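Trainee: pasting the structure only:
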């Protein structure tokens, strides 16, 4: 009588070798991706003289957190951080809603001249007026020294809209048709059916938008002159360029036993900018792959 091992597939020697090589490759690849952040972090908490000499490679030495304490004391940092968080949250939320509804708008086959409007919108991805006309236009519209300059100009991303449109077109049409039969209008169908089903792709484009909003400082450089409207990235990149003078000021105003260095200050500023957006990523990562893959099925 033969014994049957249900659900078990015997692996060959080649399969075992492939699995070992596969796991080894991805472990090494992960280490290569993680190491720059780890290297940056251990240099921010190590003795600044050792960091300046390039002696910190794999583990911290002379651990301290004085660099972070000093950076947090920089002038206008709290207000700038609030502005960056506010623009990221408001800009991401508004852009996601507007891009989602615009994408839904372009999926309606009965829209008058739908193809023309869609192609006209997509064409803006390839052509722009340029920096000077954009500056003059925003100044004429009253966006100079206005917090809304962080939100309104980047409210619509055509790339994100195309991704969401493709995702919506992959949803079963019967769901929306049944709601239409029950008397639901476009907005009701969009809010009650399309939005809940489009969470993966919306989370994906929201991540793109949030990263872009958080990292942006050119709009602050071009359109803002009031210090109370400066963003964290603008403040820190300004301090980043002035690291030598800043290190001297921190050393003179602080503990004489602590030696601040430009390299230590620059690395700490980089970590302060990077950590918040890294903390956001794990919450949307589970939607990321599904959303971007489905959104890329059709053109």
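Mentor: Yep, that arrived. Nothing here was measured: the structure is a model prediction, and the numbers come from that model. Residues are numbered from 1 along each chain as shown.
Trainee: drop to CA atoms for contacts and neighbour counts, all remaining ones
Mentor: Noted.
Trainee: Residue 98 versus the closest residue to residue 125 other than its chain neighbours, what's the distance?
Mentor: Using CA to CA, 6 or more residues apart in numbering and skipping residues adjacent in sequence, the residue nearest residue 125 is residue 158, 6.6 Å away. Distance of residue 158 to residue 98, given as CA to CA, to the nearest Å: 11 Å.
Trainee: go on, residue 291?
Mentor: For residue 291 relative to residue 98 (CA to CA), the value is 18 Å.
Trainee: Show me which positions of the helix or strand harbouring residue 115 end up buried.
Mentor: If you go by DSSP states H and E, residue 115 is part of helix 114-123. Across helix 114-123, burial judged by 16 or more other CA atoms under 10 Å covers 118, 122.
Trainee: again with stretch 194-202
Mentor: Those would be 194-195, 198, 200-202, for stretch 194-202 by 16+ other CA under 10 Å.
Trainee: in which helix or strand would I find the spatially most central residue of the chain?
Mentor: Centroid-nearest residue in the chain: residue 211, 1.8 Å away (criterion: CA atoms, centre = their mean). Per DSSP H and E, residue 211 falls inside helix 199-215.
Trainee: In addition, the following structure is provided for comparison:
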């Protein structure tokens, strides 16, 4: 059999490839449509949007919803809190997961098996909301920014991912460094850490999405409005969309054109606009880490 005949694609394979591509294109469109639907409703006539008449194409396009929502009280402060907790919380979680994952691969770690099981068991058991609140209060973390950061630094699932990934790295690299006189910190910083980019990017995505989307910790531990996160404000805005629509109308007076546009604000426009504002950062950041995410999940989940 010639090489051309071996590489020849049969009609059945062509049909399968066509249907395979069409299926995944359709699946991708189905996944993207909810975001598209939200967006076109935020830039269309608020009256038509509230009546459910905007489904495929925007109508009577305007951008007043975004200027009105961005002008709501407390939104800029909440955005800074969410950005700060996401950046700092992600950095500390990635660092702790990397170092602990590395240490749990070291045979000479004191009672390594005990400490590893001690951390893993916390994935299956927790004390509940009330004991957690009492603990945070006794530690002086309630109504402080650090209640967003400290409880999430040690994440058992992330540690397991990193540990499994490091176990796939040839042990000979560390042994060679030890022969040259390198210590644990040097080995971790100069050998292990540069080799863990895919799994650390994966952990960073998990942590960043979790920090950005979290609102329950604000609900439980925070009463100071200066420490409200963006997601918690979203939670409040969705529950109070009708009164916020009225507030937007009243707060944008003075300029005739803006007042005319603001008068069209509806609870639906408030909900959809705030949702878009909150999810946009993650939608832009996630594709940057996509290739590391896929590689890290595969290599961190299966040893070998």
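Mentor: Looks like it came in fine. The structure displayed is predicted, hence computed values, not measured ones.
Trainee: circling back to that earlier point, now render the buried residues of stretch 194-202 of the first structure as a markdown table, adding distance to residue 120 of the first structure.
Mentor: What follows is those, written out as a markdown table (distance: CA to CA, whole Å):
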| residue | distance to residue 120 of the first structure |
| --- | --- |
| 194 | 24 |
| 195 | 25 |
| 198 | 25 |
| 200 | 27 |
| 201 | 23 |
| 202 | 23 |
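Trainee: What is the corresponding segment of the first structure for stretch 96-111 of the second structure?
Mentor: The aligned range for stretch 96-111 of the second structure in the first structure is 98-113, by TM-score structural alignment.
Trainee: what does that stretch contact?
Mentor: 114, 118, 155-158, 160-162, 164-165, 168-169, 190, 195, 202 (CA atoms under 8 Å, 6 or more residues apart in numbering).
Trainee: Report the buried residues of that stretch.
Mentor: For stretch 98-113 of the first structure, the neighbour count (16+ other CA under 10 Å) marks 99-107 as buried.
Trainee: for that stretch, how far is the first residue from the last?
Mentor: End-to-end span of stretch 98-113 of the first structure (CA to CA): 20 Å.
Trainee: could you pull out the helices for the stretch 51-200 of the first structure?
Mentor: Using DSSP state H, counting those that start in this stretch, the helices of the stretch 51-200 of the first structure run over residues 66-72, 77-106, 114-123, 131-140, 158-169, 173-181, 186-189, 195-197, 199-215.
Trainee: Show me the contact partners of the fourth one.
Mentor: Contacts of helix 131-140 of the first structure from elsewhere in the structure, counted by CA under 8 Å, 6+ apart, are 144, 149, 222-223.
Trainee: Now with 6 Å, please.
Mentor: Applying CA atoms under 6 Å, 6 or more residues apart in numbering, helix 131-140 of the first structure has no contact partners.
Trainee: now do the third one
Mentor: Residues from elsewhere that reach helix 114-123 of the first structure, judged by CA under 6 Å, 6+ apart: none at all.
Trainee: how close does it sit to the second structure?
Mentor: Compared with the second structure after fitting, helix 114-123 of the first structure deviates on average by 1.3 Å (mean CA distance after the TM-score superposition for the first structure).
Trainee: cool, and the fourth one?
Mentor: Aligned to the second structure and superposed, helix 131-140 of the first structure gives a mean residue distance of 0.6 Å (mean CA distance after the TM-score superposition for the first structure).
Trainee: Can you list the buried residues in that helix?
Mentor: Those would be residue 135, for helix 131-140 of the first structure by 16+ other CA under 10 Å.
Trainee: Relative to the second structure, which residues correspond to it?
Mentor: Using TM-score structural alignment, helix 131-140 of the first structure corresponds to residues 129-138 of the second structure.
Trainee: Likewise for stretch 264-284 of the first structure?
Mentor: Counting by TM-score structural alignment, stretch 264-284 of the first structure sits on residues 269-289 of the second structure.
Trainee: ok so, going back, dump the buried residues of stretch 98-113 of the first structure into TSV; add distance to residue 71 of the first structure as well.
Mentor: As requested, the buried residues of stretch 98-113 of the first structure are arranged in TSV below (distance: CA to CA, whole Å):
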residue	distance to residue 71 of the first structure
99	37
100	39
101	41
102	42
103	42
104	45
105	47
106	47
107	49
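Trainee: Which of those sits closest to residue 276 of the first structure?
Mentor: Using CA to CA, residue 99 comes nearest to residue 276 of the first structure of these, at 24.5 Å.
Trainee: if we can go back for a sec, so which of the helices of the stretch 51-200 of the first structure is nearest residue 253 of the first structure?
Mentor: With CA to CA as the measure, helix 66-72 is the member of the helices of the stretch 51-200 of the first structure nearest residue 253 of the first structure (9.9 Å).
Trainee: what's the average distance of that closest one to the second structure?
Mentor: Mean for helix 66-72 of the first structure is 0.5 Å (mean CA distance after the TM-score superposition for the first structure).
Trainee: Nothing else from me, thank you.
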